[in-house]
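Peer 1: Pasting the sequence and the predicted coordinates here, then a few questions.
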Amino acid sequence: MDAHTLRVLEYHRVLQLVQEQATSPLGEERIQNLKPNTNLKEVEEQLAETKEALDLLRLKGELSFRGLKDMEGSLKRAEIGGMLQSSELVALYKMLVSAQQAVRKIREIEPEELPLPILRAALGQVSLQPELRDRMERTIDEEGEILDHASPELSRLRSKIHTLGARVRSTLDQMLKSARYQKMLQDPLVTLRNDRYCLPVKQEYRHEFGGLVHDQSASGATVFMEPNAVVSLNNSLRECHLDEEREVERILYELSAEVAEVVDPLRVNMEVLAHLDVVLAKARFGRKVQGHCAHVHDGRHLQLKQARHPLIPSQEIVPINLEIGEEHQGIIVTGPNTGGKTVTLKTVGLFALMTQSGLPIPANDGSFMPVFQQVFADIGDEQSIEQSLSTFSSHMTNIVTMLKRVDEKSLILLDELGAGTDPIEGAALAISILEEILQRQALFVATTHYSELKMFAHTDPRVVNASVEFNVETLRPTYRLLVGIPGRSNAFAIAARLGLPDGIIERAKSELSQDQHQLEDLIATLTEDRRIAEERRLQAESLQREAAQLQRQLQEKVSTWEQEKAKMRETARREARSLITDAKHEAEEVLVQLREWAKMRPTELKEHQLTEAKKRLNDAVPGWELQGGAVTVVEEDTTIQIGDEVFVQTVQQKGEVVEALSNDEWLVQVGALKMKVGRSGLKRVQRKKQVKQESAYTSYQRSSSRISPEIDLRGKMVEEALAQTDKYLDDALMSGFQQVSIIHGKGTGALRSGITQFLQKHKHVKSFRLGGYREGGTGVTVVELQ
């Protein structure tokens, strides 16, 4: 990538921001040397691992590699048999600990929860070396000091050093307290000189004190003497220190040899962890700037959504939307100075470099970037006094260099194209340069003040106009990029606002050509239309937000209603279940009472007793009906004749009129019983009508069809036959039958066997037998009810 472009786009400043997010010196070093990649596959891989790091940070928190350093020199020295210093071994130990923590962190995350295939594959190369790590942990502390228990010999020597030191200090303390020596001492304290314990003695008492002189003060008034009483102890202490140094050196050599055995895995560890630190630093940077990884491809489509320059504070930057490569090959941006034209250029170029470095860009998700082979930028005034280059010459030198290398895989950024020379010649030269770039199929973004370039963009379908908005009322730019609209010069409006007389402004306007007037009027119209469209867009977005909020509120209410409805249904089910249970208990009591009456007085069962019992049974049954089920509809009729089917209200049963006792009393056959019923207690039965019910509850109304003293089950399956038999026995008992016949036929005997087993367990069956000669023989079972 062109070095000049990297510099003018301030790519190094972006890398500095990323460096701040690294957790190790080695990671910072790698980021400093980061360069944009031009290989599509490699760029895709870099962005993919950055996305994984963003997911990891967002869902599972930080992963740090603090203390990771470049250990290549140490590893090489260990490899050739050299001794590593304790500080180097501490750095290697910290690297192994970081590797262990990283591997543990990733393993704790279930692949189903967060796949992270790239990060898992990278950490799969790491060798944890637990034995070496444990040995280092037992040998060296975090400050690089060799621990006492690193070896038995070292432990012994340090214990001896401690004992000898205590004896020396004790002897010297006694001398400090002695009246004989106190007058000879400059200060009552013990000092170390050349690793030997000494006392500060006055110069005039050096011969009288007795001992070895190791040092003296700058003034010469004090000499530091080792008393004869501790010379022997200090000698022994010194020997122990030398032995300690030799033992420490032996331990370091031993550890270095162990490191040498695993140099290659440690190198891999260092590379993997450094790479992961870089990837996580990219992700932290992306999180800080609220960025996303752009979608890269091998085409020409460049689209930025709500793009924000990463080096401008977020509270100051105005996001831009920009697209080139499909409908248009280039954009020409016009507008006032300090309005944001150059920022637009730098944003586009910098985003290309960042994307190809695997960095998130501060733009909304859904931004697209091609992978460029070259990004060229001619931005700013780079005139050189030493080289005698003017502004125009400097620009032309850069452009000439670009045109030698530009192709369809290039992005060209041109600031103030054609400036610095005669406006007419500059504009013509600028148009010619842009046409050459268009022929080379490169994408470009250019800024200018020339009206001729606005017209060029208006007439050439490969190029589109854009402008940075300027508020004439406040004389300040808004920094908004308006694509599709060329920028107005605003020179006359600004001059008028600043107080320039109208006459001067009008004379200046008269100097403009007709074409220039038309262009300014066209721009003004387009700007006003854009303003109106923008206002309407904002209104539409506001209405859309309100509609979305109302929809959410409605959905919440519907959800609440559904929950309340479900609760009401559940309450109704529970109440129905309770009523059904009570009804069953009541029915059982009625049936027991009927059976008792039938046993005690089979021939004296009173009609009013039966009527009362059946009424209790009817009242015990809830009158709810199943949705969509059939109900019996009855209608009053003044004409009732013998043979009519009627509904007897007192027992809630159907019957047949068998005799007219008087005009207001009838004899009605209900099952096996005959009852006297008044006219007011009868209703003539009509045909059943299908009536839809709104209720969602089950009907427990009993059938009132005529009960026969026998049931024919021939040809039915056993399960079906048993169900019908159970219902039939209940109905027969309620109708007052004491004995019924079940016709099952002879056949294979399976149905008869099933009926027999069923009757043995039925609580209403007193006894049963096969039919006699005139009753159907073995094809019939006669049942006595109780």
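Peer 2: Cool, the structure landed. Please read these numbers as outputs of a predicted model, since none were measured by experiment. Numbers count the residues shown, from 1 in each chain.

Peer 1: C-alpha from now on. contacts and neighbour counts both.
Peer 2: Noted.

Peer 1: Tell me how far residue 556 lies from residue 57.
Peer 2: Computed as CA to CA, to the nearest Å, the residue 556 to residue 57 distance reads 33 Å.

Peer 1: Return the residues in contact with residue 159.
Peer 2: Residues counted as contacts of residue 159 (CA atoms under 8 Å, 6 or more residues apart in numbering): none.

Peer 1: To which secondary structure element type does it belong?
Peer 2: The three-state assignment at residue 159 reads helix, by DSSP: H, G, I helix; E, B strand; the rest coil.

Peer 1: this is the other structure I want to compare:
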Amino acid sequence: MTIGSKKTFNDLQFHKIKEIVARFASSRLGADAIGQFVPTNDREQLETEIAQVDEIIALLMSRRSISLTGIHDLRPLLKQATEQTSLDPKDFVIVAETLSAVRRIRKQIDNFEEFPLLRRIANRLSFPGRLEKLITDAIDERGAIRPDASPLLKQLTNKRRTLEASIERRLHALINRSPELISESVITRRSGRLVVPIKSGAVGAMEFVVHDRSATGQTLYAEPASVVGDNNAIAEIESSIRLERLRILRQLTAAFKAKEGLLIRNQIYLAHIDSLFARANYAIAHRCSFPRIGSLSLTLIEGRHPLLPQDKVVPISLSFGKGKQMVVITGPNTGGKTVTLKTIGLLLLMVQTGIPIPASANSAFPIVDKIYTDIGDEQSIEQNLSTFSGHVKNIIEIIKEADSSSLLLLDELGAGTDPQEGAALGLAIMEDLLEKGAFVIISTHLTPLKYFAIKHPAIKPAAMEFDHTTLSPTFRVIEGTAGRSNAFIIAGRLGLSARLIERAKGSLSQGEIHAEDILAELERNKRAINEYKDRIAHQLKEAEALKEEYAALLTAFEERKEEALSLRIRKLDSFLRDSQRQVEETLAKLSHSPSQARPQLAKTYKEIADLRAKLYAETVAFNKHQTGNTSSFPLQKVTVGQLVHINSISRDGRIIELLSGKKVGVLVDSIRFYTELADIFPPKKTHKTDKKPALI
């Protein structure tokens, strides 16, 4: 079911966006498929196509692709094959190229295991290998029938070649034997027969059959009587060859027609694959993505009109729905109201066609059943309709069809007639559409419609921003406020004298002047609020960045502090261990020393031992504090393969060897390391892998 009329598609220029996307297709088949796209309200179909396009975007972004060259539209040839007995040999080159492309594409896509949706489509491609072989065995790449396309053709071709060689030998002998008769020493053909060019005066010298003469009449193309029989035989063989070639072409044509259903299905899948790649390439080239679909509201974030220069167009953000089913956009002429309507309408058509849109992926779109538009000049000389009459006639049709699953885009509602009467009609139409529950976006200059939008709970007012400093529109949509038409400002900018502008202002009623002042104040307040929100958002972003930076610095500090403490403890322990060993060696040496020296050394040894005991206690307390594990004491028993923490280097590792003297071998970051059992603690981290690293 299509969701838009021909008028809607024309108003929104849907055909132009299809033309742009079609340029990314690799084949005429894919381009034609895109040209036939129509939007749909089938959610399942849309979700499937969106997932397929997203998958191919991911494939292309991974710098991989497939070659779609060699794809041809075979449907005209299939139609031609049903209307005549045989196709031309060159037609079969096109068929063979397409069959080869099918085989290649299937093979390429079959290698992409991480892209199941694309593989699922490719697996539906059928490959008629026998048909391809029949064609390639009979037709060469230039579109000529091969001499050995069939046993009979091969036999006839060889027989013709033998006869021609025999004739040529005899003709060369004639040329060499009687050069005075020969005009030119070459062998040529006339009427399919091998002849030699002789001088016109040589006719009586030998028996010849003349088949042609030069423009001057000085040269005759003659067939000596001695080769007439063989030339006749060649003519008969040529006739047989023509019949055999025709039979081969008819046989290939019949085989081609027999696979019509399979080939048509392949054409559908190939066209779809090509269209998917075209849409994905378009998305990458134009920075497009898909919004969330199926939402009960429409949220457009940073949307750009796809037909405008992307480096100049101002992105549009607008949302409505969930209690706000209508948007009324106001603002100055040339401020962007109509472009906003067209942007939203065209982007919705694209989404419901499975084409990515130039907007943020955080956008959300509903799936509507119908899109109706009343945009542009509806004047019709043929139907004797004025601009206003044309709009009214169109809106009457829209009101008849509108319901809660419709999106209506009404540009300049109530314009083209007396402002008071136009406003009254506009208000009545707005109330009726609100009762029908339709999604509606309206643009207007009429003040009563602005006020109705401000006070009605189901309508969101919006304005096209106007920069009073530069006296020009910014083309940004400001939600929640009604805009002024700024007619006096624009007229002054264009050169209308201040005297006339002041006279015009004097013609306004006090109520109208007061209303414009209120709108101006609302616009200033809204602009100030938006600027404040932007500052708050910027400050919040900076605060988040500072928070992340502080957290990273804190983590790095804790890691350095732990490493520093661990290093200091290890150095101190090493110093005390060395000192204790030196004292022990000294005591041994002084065992025969005077007795008064030994008490002093014993006292020193005890002090060192006490320091080591204190250091050990502090190390245990330090480890307990770092891990929060009350069982962070050295392990008394370990097994090979066990995960442990090596306290001296503050790293986890795996036991690989048990040595005598309470020593163990451990593997840390693929490096073999030896330490004492007292240095081994329970692991600090949870290790998920069971694989043992390689030893070095």
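Peer 2: Sure thing, it's come through. The shown structure was predicted, so the numbers you read here are calculated from the model rather than taken from an experiment.

Peer 1: What does the superposition give as a TM-score?
Peer 2: Scored against TM-score structural alignment, normalised by the length of structure 2, the superposed chains reach a TM-score of 0.75; 627 aligned residues with a CA RMSD of 4.6 Å.

Peer 1: before we move on, back to that, more crowded one of residue 556 and residue 57 of structure 1?
Peer 2: Using other CA atoms under 10 Å, the more surrounded residue of residue 556 of structure 1 and residue 57 is residue 57, with 16 against 12.

Peer 1: What helix or strand is the alignment partner in structure 2 of the more buried one located in?
Peer 2: For residue 57 of structure 1, the aligned position in structure 2 is occupied by residue 60, per TM-score structural alignment. Residue 60 of structure 2 is part of helix 43-61, with elements assigned from DSSP states H and E.

Peer 1: how big's the offset between that helix and structure 1?
Peer 2: Its matched residues in structure 1 lie on average 2.4 Å from helix 43-61 of structure 2 after superposition (mean CA distance after the TM-score superposition for structure 1).

Peer 1: how big's the offset between whatever helix or strand comes next after that helix and structure 1?
Peer 2: The element immediately downstream of helix 43-61 of structure 2 (helix or strand, assigned by DSSP H and E) is helix 75-83. Here the mean offset of helix 75-83 of structure 2 against structure 1 after fitting is 7.1 Å, by mean CA distance after the TM-score superposition for structure 1.

Peer 1: Mind giving me the packing neighbours of helix 75-83 of structure 2?
Peer 2: Counting contacts by 3 or more CA pairs under 8 Å, 6 or more residues apart in numbering; DSSP states H and E, helix 75-83 of structure 2 packs against helix 228-258.

Peer 1: One more pass at 10 Å, please.
Peer 2: helix 89-110, helix 228-258, helix 260-285 (3 or more CA pairs under 10 Å, 6 or more residues apart in numbering; DSSP states H and E).

Peer 1: Point to the residue nearest the middle of structure 2.
Peer 2: residue 280 (2.7 Å; CA atoms, centre = their mean).

Peer 1: Setting aside sequence neighbours, what's the nearest residue to that one?
Peer 2: Leaving aside its chain neighbours, residue 280 of structure 2 sits nearest to residue 57 (5.0 Å; criterion: CA to CA, 6 or more residues apart in numbering).

Peer 1: Was I right to think the one you found contacts residue 118?
Peer 2: No - applying CA atoms under 10 Å, one finds residue 57 of structure 2 not in contact with residue 118, separated by 11.3 Å.

Peer 1: shared neighbours, those two?
Peer 2: Jointly contacting residue 57 of structure 2 and residue 118 under the rule CA atoms under 10 Å, 6 or more residues apart in numbering are 51, 276.

Peer 1: mean deviation (superposed) between stretch 528-546 of structure 1 and structure 2, please.
Peer 2: Stretch 528-546 of structure 1 sits 4.2 Å off on average (mean CA distance after the TM-score superposition for structure 1).
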